[in-house]
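Student: sequence plus predicted model, see below.
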Amino acid sequence: MNVRETKKRSAVRMDFATQDLAPAYFALVMATGAVSLAAQAMDLLLLAHLLFWFNIGSYGTLWILSLWRILRFGQRLRADLTDYLRGPGFFSIVAGSAVLGSQFVLLAGQERIALLLWSLSLSLWLILNYGIFTAFTIQRRKPSLEHGITGTWLLAVVATQSVAVLAALLDAHWNPMHRLEFNFIALSLWLWGGMLYIWIMVIIFYRFNFFPFAAEDLVPPYWINMGAMAISTLSGSLLIVNAAKAPYLHSLLPFLKGFTVFYWVTGSWWIPLLVTLEIWRHGIKRLPIRYDPLYWSVVFPLGMYSLCTVHMAQSMDLYFLLPLGYAFFYLALLAWAITLAGMVHHLGLGLRAGTENRIPHPLP
């Protein structure tokens, strides 16, 4: 096979991999980062660092695929941005960038790289936050509620809280002269994320209980119902720790503790219901389990619930909660391994199919 033919086959594979790349695929980075940080919180440092390096590779690969998609399938990407089901998935890029930045702070001590990732995630958050919701608002043709809302929308909350988490971590490791600014940004985003969760969750809860709900409708991102509250709990726990060196936050300490517990309890409430619905979906309705990139949206909440429970227990002296955090860590690690195996198998089959079938010509 000559060089020209090799390049052609490589381009075909890239087209196949990117033409319909799920906007929420950066949930892979979110999930891996959450499990890695939970391992670090439990002093499993070797595992935490292995997952950290895997996450760096995953993050870089996803950006390469995303840039290729922008160049080759720009019109499809623009259509995804205004799609009610796929559009909110782009917030996973924000959350993935911020979660990786948190790993750079805690696992590598690289605050400058983390600051760059924080700046990127904040910029993307501003662009997507106002771009996507503006596009939804001005659309003439809009889907009905039951066909337009899923748990993917809550990635907007996760993105907001992930930027707050990284700001709080940078505050704890950065020059004291910036402490007020970073604390204020983290606090503001923490509060706004909670408000946004209330807005979106009211719609989701209404959709759950007042519209027909088939097994096929219970897509994996509904686990973010819990995950969004878990990362909100983590953000609050970090602000509580930072309050010891920040008088402004210290004055709000009772408020911070109360709302952090509120977020944790809300996230915890969802777990039995989501487990019951999964049993109904796969056990009673017999819906088969097949790999989907959206399953990373199940791994992330499990890992983040473990991480936030450990941090809340330590920041508020609630040590009786630590065994719960440890239990969810091993559950999240198992879910991560299973999902990774499914992804590898799926990609292997897909790449072989991509070389055997002609890829549609990119839209202009």
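Tutor: Received it, and whenever you're ready, just let me know what you need. Everything quoted here is computed from the prediction, not taken from an experiment.

Student: only C-alpha atoms from now on, for both contacts and neighbour counts.
Tutor: Fine.

Student: show me the contacts for Leu347.
Tutor: Not one residue lies near Leu347 by CA atoms under 8 Å, 6 or more residues apart in numbering.

Student: that one and Ile338: what is the separation?
Tutor: As judged by CA to CA, to the nearest Å, Leu347 and Ile338 stand 14 Å apart.

Student: with Leu180 instead?
Tutor: Counting by CA to CA - Leu180 and Ile338 are separated by 42 Å.

Student: tell me where the stretch 201-350 of the chain has helices.
Tutor: Counting by DSSP state H, counting those that start in this stretch, the segments of the stretch 201-350 of the chain that form helices are 224-242, 247-250, 253-278, 296-315, 322-356.

Student: those helices: which one's closest to Ala98?
Tutor: Nearest to Ala98 among the helices of the stretch 201-350 of the chain is helix 224-242; the distance by CA to CA comes to 11.9 Å.

Student: got another one to weigh against that:
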Amino acid sequence: MSPPPDPRWWTGLPPAAGAAVMAVGILSVALHLTGHEVLSLVALALSATLWLVLAADFTARLLGDRGRFRAEADTPAALTAVAATTVLGTRLSALGRQSAAAALLALAAALWPGLMSAVVRHWRRRMGGVAFLVCVATEGLAVLAAVLAAAGHHDWLAWAALAAFCLGLLLYGAALVRFDLHEVVGGAGDHWVAGGALSISALAGSKLTASPVWTGAAHTALRTATLVALALSLVWYAVLLAAELRHPRHHYDIRRWATVFPLGMTATACLSAAEPAGLPWLRPLGEVLLWIAVGACLLTCAAYLTTRRAARRRP
């Protein structure tokens, strides 16, 4: 007889659980952009709470189980620690908590080199959608740095954000050649990051485009790069949605949170790019995509709770 599931769900969570923080956190950002402040704050509270739980578990493994820590640090999913931290920091900055957001940027930037080098050393051919987390984590740094640069008028942070933005695009190309396209029809959820990585690139680009640091040709280049990334992310969105409808995957998998995040990120990118890109129709599109993402989040949460109840009843 197998032992009952550990009721302490907060212990021993896999790195992929960081995608839940990213998913709920980016929904909080999008809800804020659309004026749904109460819902945004609820999502922020949930995201922050889960981030604290994962941070405590991360620290416990670092101090008490170095073998498991090193093994998990080599996997692309470990980069959700960086990405989740930047998403949370971005929402806190919108609340006016610039010091807390800056502290999270410093933490994410400190984690990035070690985790990135460990992940890249263990890259292989024919990977799942988690391969694109090298781009997502890097672009997350670009987004938060650009947001803080605008809030505090720090030009050096804007230049740092530009460097991360360009590096993230290069890393997207490196991940794309390793992505197993069969994941589109058979992936468990993280295959959506193929499009979500472009969405967060577009979000970073929109923040840079809105900055007064760049004018003339530099501004035009940033606007063009933003719109290209956003257009490609929308193409991925359509392709992945069609594949989901053609080959539905009904069972819950923790990697489904890596589906919710790109859905929310694409909505946020549209909402954020509308004004600096001079394309107001992107805003209503972003609002429609936002509620699709909210629905996906609720369904994923319900699937998780149903799966956990079934596991508890299992002898």
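Tutor: Structure received. Because the structure is predicted, anything quoted here is derived from the model rather than measured.

Student: quick TM-score on the pair, please.
Tutor: TM-score for the superposed pair, counting by TM-score structural alignment, normalised by the length of structure 2: 0.91. Supporting figures: 311 aligned residues with a CA RMSD of 2.3 Å.

Student: indicate which one of the helices of the stretch 201-350 of structure 1 is closest to Phe26 of structure 1.
Tutor: Using CA to CA, those put helix 296-315 closest to Phe26 of structure 1, at 8.7 Å.

Student: which residues of structure 2 does that closest one align to?
Tutor: Using TM-score structural alignment, the residues of structure 2 aligned to helix 296-315 of structure 1 are 257-276.

Student: mean shift of the matching stretch relative to structure 1?
Tutor: Its matched residues in structure 1 lie on average 0.8 Å from stretch 257-276 of structure 2 after superposition (mean CA distance after the TM-score superposition for structure 1).

Student: stretch 80-91 of structure 2 now?
Tutor: Counting by mean CA distance after the TM-score superposition for structure 1, stretch 80-91 of structure 2 comes out at 0.5 Å.

Student: ok, residues contacting that stretch?
Tutor: The contact list for stretch 80-91 of structure 2, computed with CA under 8 Å, 6+ apart, reads 15-16, 18-19, 21-22, 25-26, 28-29, 44, 47-48, 51, 100-102, 104-105, 107-109, 111-112, 133, 136-138, 140-141, 143-144, 147.

Student: what's the matching range in structure 1 for it?
Tutor: Against structure 1, stretch 80-91 of structure 2 falls on residues 92-103 (TM-score structural alignment).

Student: show me where the stretch 51-200 of structure 2 has helices.
Tutor: 66-73, 80-94, 98-121, 133-152, 155-176, 183-186, 193-209.

Student: report the buried residues of the fourth one.
Tutor: If I follow you right, that is helix 133-152 of structure 2. 133-150 (16 or more other CA atoms under 10 Å).

Student: for the equivalent of Ala230 of structure 1 over in structure 2, which non-adjacent residue is spatially closest?
Tutor: Using TM-score structural alignment as the criterion, Ala230 of structure 1 maps onto Ser199 of structure 2. Distances taken as CA to CA, 6 or more residues apart in numbering place Thr266 nearest to Ser199 of structure 2, at 5.0 Å, with adjacent residues excluded.

Student: dump the residue contacts of the one you found.
Tutor: Gly196, Ser199, Ile200, Leu230, Ser233, Leu234, Gly286, Leu289 are the contacts of Thr266 of structure 2 under CA under 8 Å, 6+ apart.
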